[in-house]
Structure formats: structure tokens, C-alpha cells
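Trainee: the amino acid sequence is not available; the structure is as follows:
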């Protein structure tokens, strides 16, 4: 364990951040990693408690508690504390295929369930994880490790997001031949085009893709399964097919004026922005926030990324609508430890909005009721009511200027085409319902599903865990052996 009483005697310190007024001028990562001495000191706060709730990875009251990939957190914390960095990396890599992604994009449910957080501040797990994987790459410990033998089995993975990459990585490690099909022009899924560069810089994604290629995984981009390649040809050419297509069908609003120009799904906006930065592609008017009044409908993380992107594009103003109320400053009795703490925070985009535009952009209990336009059919205004009061009450109605509206109210599961092409069943939320968490196999023989396509839109750590477990299930299906069970 770390220092005796370290969780009480050492103040919590996480990664610092670049100044908001400076970082909004570029698209580089906004966080600054812990230096070695700080990482070791923070690791000393971990007490290696008898029941490490940080690792449990479960769902309580619809929220994630602990680490879904069951990272061996107390073990690598202790190794960092004692300066055994390579050993810490080896323990981290044992359960997590891509710590360089999770240490940037995961909301750290492990910290929310950390036992130290019950009486003090939780251990800075995410920051320590980042320090370990950064050190591993800097020291050259992360190297290609192709399998020593091949099984002769061929597997197709459809989709190259976190679930698809984790699944492909696991299956390749034990010798299966894996081909990953991606309909976009670059692998990575949301890691590449959905998450802004200030959270995950794209060379970080490319670095991992290149490692996987050197280990023998084949990536085929610009392949839209069902169009450019038939489902039947995949079934004929591969011993198993795994659907890791994500939950790309966005939710929309069915209100008057939705068809006006200047109203777009949030993910289309974020993708266009990422492509503009990667390739210099010109931004269409509906994806450019410069000098515009921007409204983001939806209070989640995707909406927050839209806020940060709009600020960097030079928006005139930005407001984010949420249907729920403002979260409390501290846990309530209905949100006890070890549940993930549903408390108010000022995350990176909101801090930037306060510094650059003068106010937190979040508005609460807002119900968008109507879009108004100019003579050319472009949105100019929104009319809203309140989810908290009677919508017919004129006192709660409000008009908002809007030149660009981004809809970020979540996703409805996998796209319809996935179910049609593969002739598999879905539930009312658009998830593959036949694939359970034991076999991961759909109603079609040899066709499996994992990640958001099976689970619904969720955290990156759930996607990785689903990919790993689906790989284990496929391996058992093909070889009847437990090759991928955690040691």
C-alpha cells in the first residue's frame, strides 16, 4: 500500500490545465500531465483497501460504478509509488488495451467509487493512469508484439471504434487473423472523428492504429458493409463476424422548423470540424460557428464538446440547453457512495465559455418548442418553454437568437442499416437484443455484436470491456478454449 494515512495527509492533485484564454486559440490538448514526483505522491494516497470499489465495474441506479475493465488500480498505484514504472505499465496493460485513450476520454467512474472518497478526496486514478502510459511510450516499452503462431481462423470486425479495436486486438494476440472494416477513410471511429482534438489529439489514435497493424491486424477503410462489400461475402470469407458499429443513429427533435438551414446533429458538426483540422476541408455554413449565435440542444458530454468547438471557431455566443435541473454541489442522500457522484462541476468547455464569453453557457429545464427563420429559410430564432412548468404558461416562454443550432440529445442505438443487412433483431432503443453478455452471438450463426451496438451509447471503458469479452466469446466459439480469460 502507499503511505500510511496518505489519503488524509496528502492533498489530492490531478492533471492541471492550460489557461482557458490560451487554449481556445488552438486545438491542442488542454490538459497537462502530472510530473513524476507528483504522480508518485498521488499514488501514495491509495491504501490498497480490502474491497477496492474502484475496480468493481458495475451499474448502480443506471450509473457506472467503478472501472468496467477492472483495472488493477491499487496494484499499479503501489508500483508507481515505489518507482516501478515498467511493472506498473505491465499491470495496466493487462486489463486495458488502450490506456492512452481512457486516460483522456473516460469520465473516471473509478474515482467516484474510490474508498478514500468516502472520507476524503478520491485518489487521482485517471491522472496516474495517464502518467503511466505516457511514461511507457516515452521509454519505448509499448512495442509491437505479433503473435508467435497463427490459428488459421479468419475474423471480420465491423467498426474501428474502441470496442472494435479492443476486440480485434484481443483476437489477434492469440493468433487469429483479424480484418477490421471501417466505412470512414481513417480507423478510430469516434476516437478519430467524434471526439475533439483538444481531448484526444489524432496522432495519438494513429500511433495505436500503426501498432495494431504492425502486430498483424488488417484495416480496410472506405468499406461500407452492405454496400461496397456484401454481408454474404463476409460470412463466406470469415469464420466469424463481429459487429462493433457503435450507436450512430442520433436522436432528433420533431418540432416545427426542424428542416430549416443551420440546424444539424451534433456528431455531424464535430466530425466536420475534425475533418477540417485533419485535411483542411472547407467547413459548410451549417458546421461553422464563426461570428454566430450558437444554440446546443442537449446537456451531455457531446453537447459540451460542441460548446468548446464553437468557441474555438469564433462564435459570437453559445448557449447549451438541458432538460434537467442544475446538479447539486454535493452528493444527496439519493446518490450515496460508491455510486458515481452526480454533482455540479465546471468542465473544460464551461470554464472556457466563462473566461471567453463571460458566462457559463448552461441553461436548465429548457424545452425547445419552435424554430423561426428568415426569408431564405435559415434559422434565426428559437422559442422555448420549461420542462418544469406548464408549457402553455406564457411567462416561461422565451425567444433566443440562433444562427447555428446543434442537436445533441443522444443516440438511438445502431443505424437501421445494420439490422437490415445482417437480418438481426433490435429492441425499442435500437440495440442488438439477441447477443447476451455470455455468448455475444446474435440470432445469426457466427455473427456477434459488442460495444454500443449491443449495449447502447455508453462510456469508452464499457466499449473496451465489451470488445474484450466478445473476443473471448468468439475464441470459445471457434476454438473451444478459454484463451482470453483474465489471469
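Mentor: Received the coordinates, thanks. For clarity, every value in this text was computed on a predicted model and none was experimentally measured.
Trainee: every contact and neighbour count from this point should use C-alpha atoms.
Mentor: Fine.
Trainee: in contact with residue 184, which residues?
Mentor: Residues near residue 184 by CA atoms under 8 Å, 6 or more residues apart in numbering: 221-223.
Trainee: show me the contacts for residue 483.
Mentor: 174, 472, 475-476.
Trainee: contacting residues for residue 37?
Mentor: Per CA under 8 Å, 6+ apart, neighbours of residue 37: none.
Trainee: put this next to the first one:
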């Protein structure tokens, strides 16, 4: 696959990016694509390793290793190296319904498991994937493909995130009549409102949604199941129902002062910003303004990074990101061997921009929040923090222990909570009588995606908990296979 000695001859090269101080004035994607010649060379680095770990997704030490949707990575690397881009696109679409999404927002566990990366720099798999599908759209190779037969069976998909869209796409291919319900005003779920525009342009999402609609899928927005449409009505109209509503219940921070004005969940901040941007280029003022404010982001994950970058574009005065965990090492440690996901220090786009703009990395590690401090009008004006160290408790688990004398008061006119999610919301699940597991997610039979209610299936974050877009696509595809088998007695999906 690729050139047998390519990994010895060529160095890893990734696309460039617009300078942080230039890109913060716009909401557009900022990667500068590699030229075709350079992409061909990167494809050549795929080393014919015999047993590729990149395309066998599994969990090792609780983290993804390899591609969860089993992309045929060595095959399309080889095809790109040989200049067969259209054939590479066919291989890519065999396993991935939406490579234009994963090629932009996936953290690339495939690269973490790349054999070349065992003793050097991994193949630039993610960038090649994005280049293949982007070229497919540019060349007009990606067009609506209608189902060859119709079964007469009707399936409802609740939720239009990556799991719901992947499930709908697969079931439509199988000839079923598919309707996707979305409570928001746009189709896409977290692809639309959970990921900022500069990371995933919403035109890219809408382009794929339009394609799915042209292929026969029906999309219904502003309809919440269990509220606008009863669960009884839904089940009576469809032969099967697939729940793909996500794990959208945010984790809160119930410390003193939580009731103060100016403290918001990260997803509210990101959603309102993107919605206002799409509706009016921010002219309607319906977003949470941080102009000239000191912003504190609590949480160190991708959502926290997105909040940092969004706050900068909304002209905040300053931004600090608090993280209770320690800083990761600069290189892979002995206790984190290949092909595990490399737990190493990464400076993402939001931190890059904050560092360039304010002169310092916004992250503060090993820092816990003690309380919020308000002014006379009930608005947050500061946060009291304390430094911590992680120590073992009597049961052998690690817990944060406060360091005496390390308390600080940091100005904060806006606080954004990016602490993850605790599971799916109620309402619809309670009306359906759906059982939940010990983590409050929808309980389903392993690898069958069935719930305790006949004819009702679940997939994505609603079933597995908060996870990656690529895992959601995996879940949607697998659930579609089980639904097809349930409806038809067998399946070719």
C-alpha cells in the first residue's frame, strides 16, 4: 500500500493554517489544503505494514485506537499515491457516510494507531481523507443515488446528528421510507450547533443534508418528540423508531454563586453564537455577548477550546481556560504504548489564537473552582480558584487535594461551563418507557442496538454516552443494519 519505502523517503507534512491573528477576524475554516503532488507523497508514506492497525477501531485503556468505522485506509492511501482519486472516493464511501465531517473534526485515532507512528511520524490519514471527499464534490463525482427498490417499511429517526444521519442514509439505501425528526431549526445536531463554523463550515453540513434529501429522506425540523409529537403517535405511524437524540444533559458546577447572572453552559453559548451567525451574521444580537468582558472557560476538552475561539471572535477582553487535570507530557510515556491513543500535550486552534492575541497560553492546569463572586446587581464578576494535586484515596483511586495557600481570585464577567454531559435528557425516554443503564444512557442489548421496547432502537451518544463523531457514525450504521434485519428478516447492509 502506497510506496514500499515511502515512509523512509518522505517526512510527514500537514496542511498549513492562516495566521491566528488573521483568522480570528472571520468565522471561516482556516486550513490551507496541500497541493495534489504533496498529498500524493503523503499517500506514499503508507508503508504496506501487513497488519494495519489504523482501520481496526477498538477501545484500549478506555480510548479509541484505530478507526471505529473501519475505513479502508491503506487502500485509499495507495489509490491517492497512484492518482486514482475517483476510485479512492468509492473506497472511502464504502465505510464512511460523511468523510467531509470526520476529515475536519475527528481527532484521528487512526493516526494514533498508524504503524509508521510506532517509531516515527504517522501517515497524514485525516488530511488525505478530507482531500478525497472535497475533490469528489469539486469534480461533481458525488451526486444523489436513489434506492434501487422500496420495501414499503417506514422508519423514524429521532435526532439529526451524525448517528441519526448515518442511520437514515443506510436505511434509505436499503429501500425503507425514512423520516428524520429534529427539534432544532436546522438539520445536523451537534454538527450544526455543537461545533463552531471555523472548525466545520455549515455549508459543508447543508450540502450533505441536501444530498440526503434528494435521495429521498424526509427531514422535519422544530418538532420535539414527546412534546410536539407524542411518542404514541410516532410509534403508530412507523414500523421502527431509532433514537439518536444524543447525550445532551450538561454537567453542572454546583458551587457557591452558581445562581449569578453571566454563568452559562458552553453549549448554550456555542449554539446561540452559531444560530445568530447563520441567521443574520450576528446582526440580530441574539448571541451571548462577551465583548470587552473577562471570560473564564471551565473545562479542558474540545468544547472548552471551541468556547475560547468563539469568545475571541466575539471580542472578549481576556479568556482563561481552567483545567483540573495536570498538563499532559510532550511525548508518549512508557505507560501509554502504541497503539493506544497518544496522551500527549496538544495546543489546539483556540489556545493558539489566545496565545497569539494575549501573549500567554490561556490554560491553567491543576486548578479547581471554589466559588463564584458577584456584584451588587447579581452579576458574576470573579471566580475564586485553588490549585490542586492528585493523590490516592484509601480505595486506591485518585482524587484532587487542595494545596493550602494557593487560592486566587480571577476577574470573570462571563463564565462558560464546558464540563461534558451526563447522559440523554428525559421526557421522550420516560414516555416510551425506555430503560436506562447505570450511566443513565439508553440501555440496549450489546451489538443489537435494541431497547426494552419492541421496534425501538438507539444509537450514538444517547446509547454509548458522549463520544466522537466517528463513533456516532459507527453506531448509526450498525443500528441501521439491525433495524433492516428486524424489518426484513435479513440484511445486506
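Mentor: Great, that's in hand. Keep in mind that what you see is a predicted model, and the values were worked out from it rather than measured.
Trainee: ok so, going back, most neighbours among the contacts of residue 483 of the first structure, which one?
Mentor: The most crowded member of those, judged by other CA atoms under 10 Å, is residue 472 (24 neighbours).
Trainee: which residue in the second structure lines up with it?
Mentor: Mapped onto the second structure by TM-score structural alignment, residue 472 of the first structure lines up with residue 481.
Trainee: can you map out the helices along the stretch 101-250 of the first structure?
Mentor: 109-112, 125-139, 162-173, 190-193, 202-214, 231-237 (DSSP state H, counting those that start in this stretch).
Trainee: tell me how many other residues crowd residue 111 of the first structure.
Mentor: Count around residue 111 of the first structure with other CA under 10 Å applied: 25.
Trainee: same question for residue 201 of the first structure.
Mentor: Residue 201 of the first structure - counted by other CA under 10 Å - has 18 other residues nearby.
Trainee: try residue 23 of the second structure
Mentor: As a burial measure, residue 23 of the second structure scores 16 neighbours (other CA under 10 Å).
Trainee: do residue 143 of the second structure as well
Mentor: For residue 143 of the second structure, using other CA under 10 Å, the count is 12.
Trainee: cool, and residue 334 of the first structure?
Mentor: 9.
Trainee: cool, and the one 3 residues further on?
Mentor: Counted with other CA under 10 Å, the neighbours of residue 337 of the first structure add up to 18.
Trainee: next: residue 18 of the second structure.
Mentor: There are 12 residues near residue 18 of the second structure, going by other CA under 10 Å.
Trainee: what's it aligned with over in the first structure?
Mentor: Checking TM-score structural alignment: residue 18 of the second structure goes with residue 18.
Trainee: on that earlier part again, list just the nearest of the contacts of residue 483 of the first structure to residue 285 of the first structure.
Mentor: For these, the minimum distance to residue 285 of the first structure (CA to CA) is 45.8 Å, reached by residue 472.
Trainee: the closest one and residue 479 touch, don't they?
Mentor: No. Between residue 472 of the first structure and residue 479 no contact is recorded; they are 10.2 Å apart, counting by CA atoms under 8 Å.
Trainee: just to revisit the earlier point, in JSON lines, list the helices of the stretch 101-250 of the first structure along with distance to residue 151 of the first structure.
Mentor: What follows is these, written out as JSON lines (distance: least, CA to CA, whole Å):
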{"stretch": "helix 109-112", "distance to residue 151 of the first structure": "36"}
{"stretch": "helix 125-139", "distance to residue 151 of the first structure": "30"}
{"stretch": "helix 162-173", "distance to residue 151 of the first structure": "10"}
{"stretch": "helix 190-193", "distance to residue 151 of the first structure": "30"}
{"stretch": "helix 202-214", "distance to residue 151 of the first structure": "18"}
{"stretch": "helix 231-237", "distance to residue 151 of the first structure": "16"}
